[in-house]
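K.L.:
Fold the following and give me the result.
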Amino acid sequence: MSRRALLILAVCLGVVVAAVGGWAAKGSGGPAAPVAAVIDPTPSPSALVSTAGSTAGPTAGPTAGSTAGPRVSVGPAQAGAGASPSAARPRAVSGKRGAALNNFGAVKTALGDSGAGWYYTWGTDPVPAPAGVSFTPMIWGEDSVDERTLSTVKQRGDTLLGFNEPDFASQSNLSPARALELWPSLQDTGMRLGSPAPAFGAATDGSWFDQFMTGARAKGYRVDFIALHWYGGDFTTANAVRQLRSYLQAVHDRWNKPIWLTEYALIDFSSGTPRHPSPEQQAAFVTASTAMMDGLPFVERYSWFIFSPGNSGTSLYASDGSPTTIGRAYRR
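P.N.:
Below you'll find the predicted structure:
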């Protein structure tokens, strides 16, 4: 056999050996060499919208900058490149979980990080927010019940929150009778309408809320869902979750309407000076309480107090938009 023929035969044998080796590697499930990226055909987290138990408002969409297309998974050739998994994967939007906030410079970044599906500002003005995060306006008190304001809110959504803690002199400070006099103006917007949010006592005979709801029923006024606030002074997680659930259940059993918990946290007001648990205790309560409310079909929405920076005992986000210890527990 000539030298040229021997060379050709050697090349052919090499091709056959390489092919057999490749089939063996594929059959064993392991690639023959590292790959830079693998296309994962499952939808990105931003395309998965949680609406369990929620019937309020439109379904939230993807967070800003996200796509519903294939997700690229970093492979061995890119490992250690410094990419952050949280930065690579936008958070899924939660239909229940919301944000009670005042505007601040990094609010849009923080909302995108949190995965909150909705927010409110205790007023009628929205803030910069990612796409798919809905705004719910509020008529805070009597001074907001005017034609211009009520016309504005109709352009900002299909759901309206009623008066803020009218049972407190330091808040909207309305008698049940005066709130009932003003209520038809809110009702006439045609929007889905949440009750005034009492500071406490929504399941108690003779309370401010009992007088308002009894009066509304007698007059045939419309209240589509109940807005509540709750603050717990017991910092033991299991006890606090049980007490919150008991209050939500009692209010629902009494009025048989969906519930929005628009403010809640662990703060002990019993001594006159607010006392907070440690950030770790607060975070443990956040984790357990959100899981509990996610499982209650009559709780349509909830929002922690407070999303914005400024309250070291309860804030979810810092001024630069980064989550606090509590915020990391709350975000989706």
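
K.L.:
C-alpha from now on. contacts and neighbour counts both.
P.N.:
OK.

K.L.:
how about residue 11, what does it touch?
P.N.:
With contact set as CA atoms under 8 Å, 6 or more residues apart in numbering, residue 11 has no partners.

K.L.:
Please identify the helix or strand for it.
P.N.:
For residue 11, the element it lies in under DSSP states H and E is helix 3-27.

K.L.:
Could you also give me the structure for this next sequence, so I can compare it with the first?
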Amino acid sequence: MITLPTRRHFLHSSLSLSTLLISGAAQAQSASKKAGKKGYATGLRGAVTPTKLSELNVKWIYNWTSKRPAGLPEGIEWVPMVFKDNENQFAAKAVEEIRGDLANKPPAVLGFNEPEGKDQGNTTVEQALAVWPKLEELNLPLGSPAGVHADSPWMQAFMKEALKRKYRIDFITIHWYGGPSASQLTSHVDKIARLYKRPVWITEFCPADWSATKTGKNQHAEKDVLRFIKDALPRLERSNDVQRYAWFGTGPGNSATGCSALFDASGSLTKLGEAYAEA
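P.N.:
Next comes the predicted model:
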């Protein structure tokens, strides 16, 4: 059994995928891009209601569930997710819920969320592989599991075996929580795109300070995150590797990520939210 590091302590090193045979794999399907790249990952709780999303000028959202949110503004796509698979057979239930929503034409389906995280997807490689054909049967563009780190041992083991079994994985999903450096983000995206030979969706990202212990003690000032937004988003829009990206919908009170909140506690756009909307 693999013991995995936390996001804070993970060292960004990759195991070799030299034995990963992808030359004979089928060409990955192109996931829908008609809605545009810019999105938002949000739980739609509290002051940030679905109607508030139109203020962000985003083209798509997801909310880590297989249930379509009510009241979504016109022109914003929703992407379902199969969050996990465990003893509760969550994946099977989620797949059926997504199947029941196919008339609404979701543009894609996202695989398991941080499956190596005990308080997140908490799904073993074997469990994920066992249920993956059910996700393929939805006949939607299909995103990989979103590892805590896209090059983690869990992700590399899953990808190696999935491709060996000729399972369909149309794009790789990435989570990124570094400092306010656009070049750091795009370098990581390039690395993962080369590693798995697939296009990328960044389904969670924002500058974060994992050493912060309380609100207001985050090392990243608003001006630094603002500069990051203005620098990073044009790069992501230009990137041939990035099909979509979604800012993490953090609240302003989160010690690690509150520096990147796009909405304040009342549900109004912050300066960062205004910049994200305008980008």
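
K.L.:
follow-up on the earlier one: so what does the helix or strand following the helix holding residue 11 of structure 1 touch, helix or strand wise?
P.N.:
Using DSSP H and E, the helix or strand that directly follows helix 3-27 of structure 1 along the chain is strand 37-43. On a contact count with 3 or more CA pairs under 8 Å, 6 or more residues apart in numbering; DSSP states H and E, strand 37-43 of structure 1 meets strand 70-74.

K.L.:
Could you tell me where the strand it packs on falls in structure 2?
P.N.:
When structure 2 is aligned by TM-score structural alignment, strand 70-74 of structure 1 has no counterpart there.

K.L.:
packing partners for that strand?
P.N.:
Right, strand 70-74 of structure 1 is packed against strand 37-43 by 3+ CA pairs under 8 Å, 6+ apart.

K.L.:
The strand it packs on corresponds to what range in structure 2?
P.N.:
Counting by TM-score structural alignment, strand 37-43 of structure 1 sits on no residues of structure 2.

K.L.:
Let me know the angle separating that strand from strand 70-74.
P.N.:
Computed by axes from the mean of the first three to the mean of the last three CA atoms, to 10 degrees, the angle separating strand 37-43 of structure 1 from strand 70-74 equals 140 degrees.

K.L.:
So what does residue 162 of structure 2 match up with in structure 1?
P.N.:
Residue 162 of structure 2 maps onto residue 216 in structure 1, by TM-score structural alignment.

K.L.:
follow-up on the earlier one: what's the helix holding residue 11 of structure 1 aligned against in structure 2?
P.N.:
Using TM-score structural alignment, there is no partner range for helix 3-27 of structure 1 in structure 2.

K.L.:
Distance from that helix to the middle of the chain?
P.N.:
59 Å (CA atoms, centre = their mean, to the nearest Å).

K.L.:
Ok, stretch 136-144 of structure 2 next?
P.N.:
That offset, for stretch 136-144 of structure 2, works out to 15 Å (CA atoms, centre = their mean).

K.L.:
Just the residues contacting that stretch, thanks.
P.N.:
With CA under 8 Å, 6+ apart, stretch 136-144 of structure 2 has contacts from 29-32, 95, 98-99, 106-112, 135, 167-173, 201.

K.L.:
Give the buried subset of those residues as a ChimeraX selection command.
P.N.:
Selection command for ChimeraX covering only the buried members of the contacts of stretch 136-144 of structure 2, criterion 16 or more other CA atoms under 10 Å:
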select :31,95,98,99,106,107,108,109,110,111,112,135,167,168,169,170,171,172,173,201
